[in-house]
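*Asks:* please find the sequence and the predicted model below.
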Amino acid sequence: MRSTINDVAKMAGVSNMSVSLAFKGSPKISGATRRRIFEVAEKLNYVPNQAARQLRTGKTDIVGFIVTDLANPFHSMMVKHAESAFNEMGLTLFSGGSNWQEKREFAFAERLIRMQARGVLICPCEKNFAAFELLDKAGIPYVALDSVPDFYRGPCVVNDLEQCGRLMAEHFHQTGARSPAYVDAAPDMLYFSAFQKTREAFCRGLEAFGMAVSGRNYAAAGMTLEAGAEAFRRMSESGFDADAVFCVNDLCALGFMNEAAKHGLRAGHDFALAGIDDMEISSLSSLSLTSVRQPYRDIARQSVQMLCALMEGKKPEPMRLMLPQELCARGTTLKRMKAL
């Protein structure tokens, strides 16, 4: 016989209403009580009748997450932690990647509207804000993540990318660098606010220490292993002379490191090297890549909380949350400092 809400409530020691609220993701139910209810429901193989609930309330248990690049470890980890947080609230996450294309971003927003999603998280591609306007018209709340242009005034949880650039400029100064290099995003992505803010803050920070990135030590390459390798090849065409290289993300930095090694140059010995994101692989002793850690877990959790408040008809405070960055100094820069 199929278990009912009465069975779950009785075994969990709560009311039927508490079980119902737990599966709706209501903040009225504590985390401990929600977990107990879900554990009992799993033991009894209880599955709430979502179709009946939707007919009764006009609401689904669906939320969406649109990211720019699902293949990027930073974005995939944010999706993972957001999904975990939503699951604790009895909500189902549908995620998709725009691949930095506004048409794909808009199309996925349309799909979520057809699915009657209750709310949407978006890492915007920033070419336009048509997807946001579409969600506004549909009355679906949303929260932007990671980075937004200065003119954006909607709810958001973002990285302090100016701090990211400043941290690395100061760290390179500490390594004794005099000829820094910067590997940027691909040329067609340089408009994106995250890359602009990081690059400009890094260059201003270098200037404060009497340094600058020369034309030969700058490459707009991209955020992949191959992009990093290509950046090294370009900088080496007339002789590689950089003593500290800052890459747009860790994947790019690892590609740069690998290509340099093929030419007999070792990161941490012949030049300092750093990236952004602090992927798990970056801390391996064989790589020991210095990186600026972006708090993807906190971004995901904070944005979920903000979106849930909006879905409850509340105004979250603050509406704009900026999270600090952390420098994770490892062998690819520390070995240079020890040699001073």
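*Replies:* Sure thing, it's come through.
*Asks:* only C-alpha atoms from now on, for both contacts and neighbour counts.
*Replies:* OK.
*Asks:* the strands in the protein, which residues?
*Replies:* Counting by DSSP state E, one finds strands in the chain at the ranges 62-67, 92-97, 119-122, 142-146, 156-159, 180-184, 218-220, 244-247, 272-277, 290-293, 320-323, 326-328.
*Asks:* put this beside the first:
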Amino acid sequence: MTTLIVENIVTRVSNVTQTDLATTLKLDRSSVSLALSGSSKVSAETRRRVRETALKMNYRPNIAARQLKSSQPMIFGLLLPETFETLSEPIVVMTLQALARQTAEKGIMLNILTESMITGLIENPTFILPNGIFVWGDVDAAILANDMFKGFPLQVLDPCHHSYKSFGFPAVKIDNFGGAQVVTEHLIERGAEHLLFIMGAPEHLGHQKRLEGARSVWTQMMPKDDMTICTFDNLTDEMLSAFASKPRCAVFCSNDTTAIRIWQQLILKGITIPEQVLLAGFDNTPTAQLIGLTSAVFDCEAFARAAMETLLQFIDNTGRVIQPDPIPVTLHAGKTT
């Protein structure tokens, strides 16, 4: 693991205390504490003033201190997109299951958060944040740009939303580029002379890296003009049939879901795999394993372990980002090649 400081992201977490609020407002500390808890023992006007000042001064309750007093376990949040669409992807579910096991083994509570819940946290300065937050990589990075998250322990898991092109948050990444290189080398070794690369999710940063990895190997080893690139949505039956008619051809899809759809289309056309067309995907999902699809695979447990270790080290080192190396991706050679 390497250690780095991310500019404009890592600063000290706000250390404003209730005593600071009391001094600013010329109130006693007990009145501030009552106001923050919403107690009717202080006036509505006092509660309003305290909350407004807490928001302006970026005050946050000290959850660690409260836990020491109450012996409560650490709490990590898991931020997912509002629609939970990401949970339809098998590889995401497998990774989150591994993360849940990791937190449970360490006695850490894992709470699901959504983007609207984070908005609520930003607007409510008295809300107690978890000790740290895992952010799944298809959550828009813009929500994390709020000052509240400066220096806050968070870890982006596989940053794939296009917004991460311009934000440098601490992240655990998959070696999508290297994995695609390995698959492309395998296809060439199996005799491929024509390659069709199909993008299942063109906006996905990970899929873009997979395209880059495949192209880097193909252009080094084979004629550049013998590689065709298209998205699944733009691929027509005529295009697929025309490509499959070429000798020694291979189709490499940027994920297994797309590869399985192509597998179904080729079977319906009476095209045999791998005799007429070599076929490969990426992720090595359970369904892909059932049909014997050649794919790229990464260790979900290693991914979750890296995320857990780096977030804990961030908390222990108060602001030092431990940036792990990308999780390696290896080849799973199946019956389709």
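*Replies:* All right, it came through fine. Here the structure is a predicted model, which means the values were calculated and not measured.
*Asks:* got a TM-score for the pair?
*Replies:* TM-score of the superposed chains, computed with TM-score structural alignment, normalised by the length of structure 2, equals 0.67; 261 aligned residues with a C-alpha RMSD of 3.2 Å.
*Asks:* follow-up on the earlier one: tell me which of the strands of structure 1 lies nearest to Arg336 of structure 1.
*Replies:* Across the strands of structure 1, the minimum distance to Arg336 of structure 1, taken as C-alpha to C-alpha, is reached by strand 272-277, at 6.4 Å.
*Asks:* now the angle from that closest one to strand 180-184?
*Replies:* Per axes from the mean of the first three to the mean of the last three C-alpha atoms, to 10 degrees, the angle that strand 272-277 of structure 1 makes with strand 180-184 is 30 degrees.
*Asks:* verify the contact between Leu321 of structure 1 and Gly154 for me.
*Replies:* No. Using C-alpha atoms under 8 Å, Leu321 of structure 1 is not in contact with Gly154; the gap is 10.9 Å.
*Asks:* which one's more surrounded, the two?
*Replies:* Legend: neighbour count by other C-alpha atoms under 10 Å for Leu321 of structure 1 and Gly154, higher for Leu321 (18 against 12).
*Asks:* which residue lines up with that one in structure 2?
*Replies:* Taking TM-score structural alignment, the alignment pairs Leu321 of structure 1 with Asp325 from structure 2.
*Asks:* all helices of structure 2, in order?
*Replies:* Listed in chain order, the helices of structure 2 (DSSP state H) span 18-25, 29-36, 44-56, 63-70, 90-105, 115-123, 176-189, 205-221, 237-244, 256-268, 286-291, 300-316.
*Asks:* in TSV: those helices, plus mean neighbour count.
*Replies:* Formatted as TSV, those follow (neighbours: other C-alpha atoms under 10 Å):
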stretch	mean neighbour count
helix 18-25	16
helix 29-36	19
helix 44-56	17
helix 63-70	12
helix 90-105	17
helix 115-123	14
helix 176-189	22
helix 205-221	20
helix 237-244	14
helix 256-268	18
helix 286-291	14
helix 300-316	19
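*Asks:* hang on, the earlier thing: Serialize the strands of structure 1 to a markdown table and add fields for distance to Met257 of structure 1.
*Replies:* Shown next, in a markdown table, are these (distance: least, C-alpha to C-alpha, whole Å):
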| stretch | distance to Met257 of structure 1 |
| --- | --- |
| strand 62-67 | 28 |
| strand 92-97 | 28 |
| strand 119-122 | 32 |
| strand 142-146 | 26 |
| strand 156-159 | 26 |
| strand 180-184 | 12 |
| strand 218-220 | 15 |
| strand 244-247 | 10 |
| strand 272-277 | 8 |
| strand 290-293 | 12 |
| strand 320-323 | 29 |
| strand 326-328 | 17 |
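*Asks:* wait, Val92 of structure 2 sits on Thr86?
*Replies:* Yes. Assessed by C-alpha under 8 Å, Val92 of structure 2 is found in contact with Thr86 at 6.8 Å.
*Asks:* where in structure 1 does stretch 272-282 of structure 2 fall?
*Replies:* Counting by TM-score structural alignment, stretch 272-282 of structure 2 corresponds to residues 266-276.
*Asks:* circling back to that earlier point, now the helices of structure 2 in TSV, with distance to Ile229 of structure 2?
*Replies:* Below are the helices of structure 2 laid out as TSV (distance: least, C-alpha to C-alpha, whole Å):
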stretch	distance to Ile229 of structure 2
helix 18-25	59
helix 29-36	57
helix 44-56	50
helix 63-70	50
helix 90-105	24
helix 115-123	34
helix 176-189	14
helix 205-221	9
helix 237-244	11
helix 256-268	14
helix 286-291	22
helix 300-316	29
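*Asks:* for Pro81 of structure 2, find the nearest of the ones you listed.
*Replies:* With C-alpha to C-alpha as the criterion, Pro81 of structure 2 lies closest to helix 115-123 of the helices of structure 2, at 6.2 Å.
*Asks:* what's the angle from the closest one to helix 44-56?
*Replies:* Following the same axes, to 10 degrees, one obtains 110 degrees for the angle between helix 115-123 of structure 2 and helix 44-56.
*Asks:* quick one, helix 115-123 of structure 2 and strand 109-114 angle?
*Replies:* Put simply, helix 115-123 of structure 2 runs at 100 degrees to strand 109-114, going by the same axes, to 10 degrees.
*Asks:* contacting residues around helix 115-123 of structure 2?
*Replies:* For helix 115-123 of structure 2, contacts defined as C-alpha atoms under 8 Å, 6 or more residues apart in numbering pick out Leu55, Leu79, Leu80, Pro81, Glu82, Phe127, Leu129, Val139, Ile143, Asn146, Met148.
*Asks:* do stretch 212-221 of structure 2 as well
*Replies:* Here stretch 212-221 of structure 2 makes contact (C-alpha under 8 Å, 6+ apart) with Asn176, Phe177, Gly178, Gly179, Ala180, Gln181, Val183, Thr184, Glu185, Lys224, Met227.
*Asks:* that older thread, closest to Thr231 of structure 2 out of the helices of structure 2?
*Replies:* Nearest to Thr231 of structure 2, of all the helices of structure 2, is helix 256-268, at 9.8 Å by C-alpha to C-alpha.
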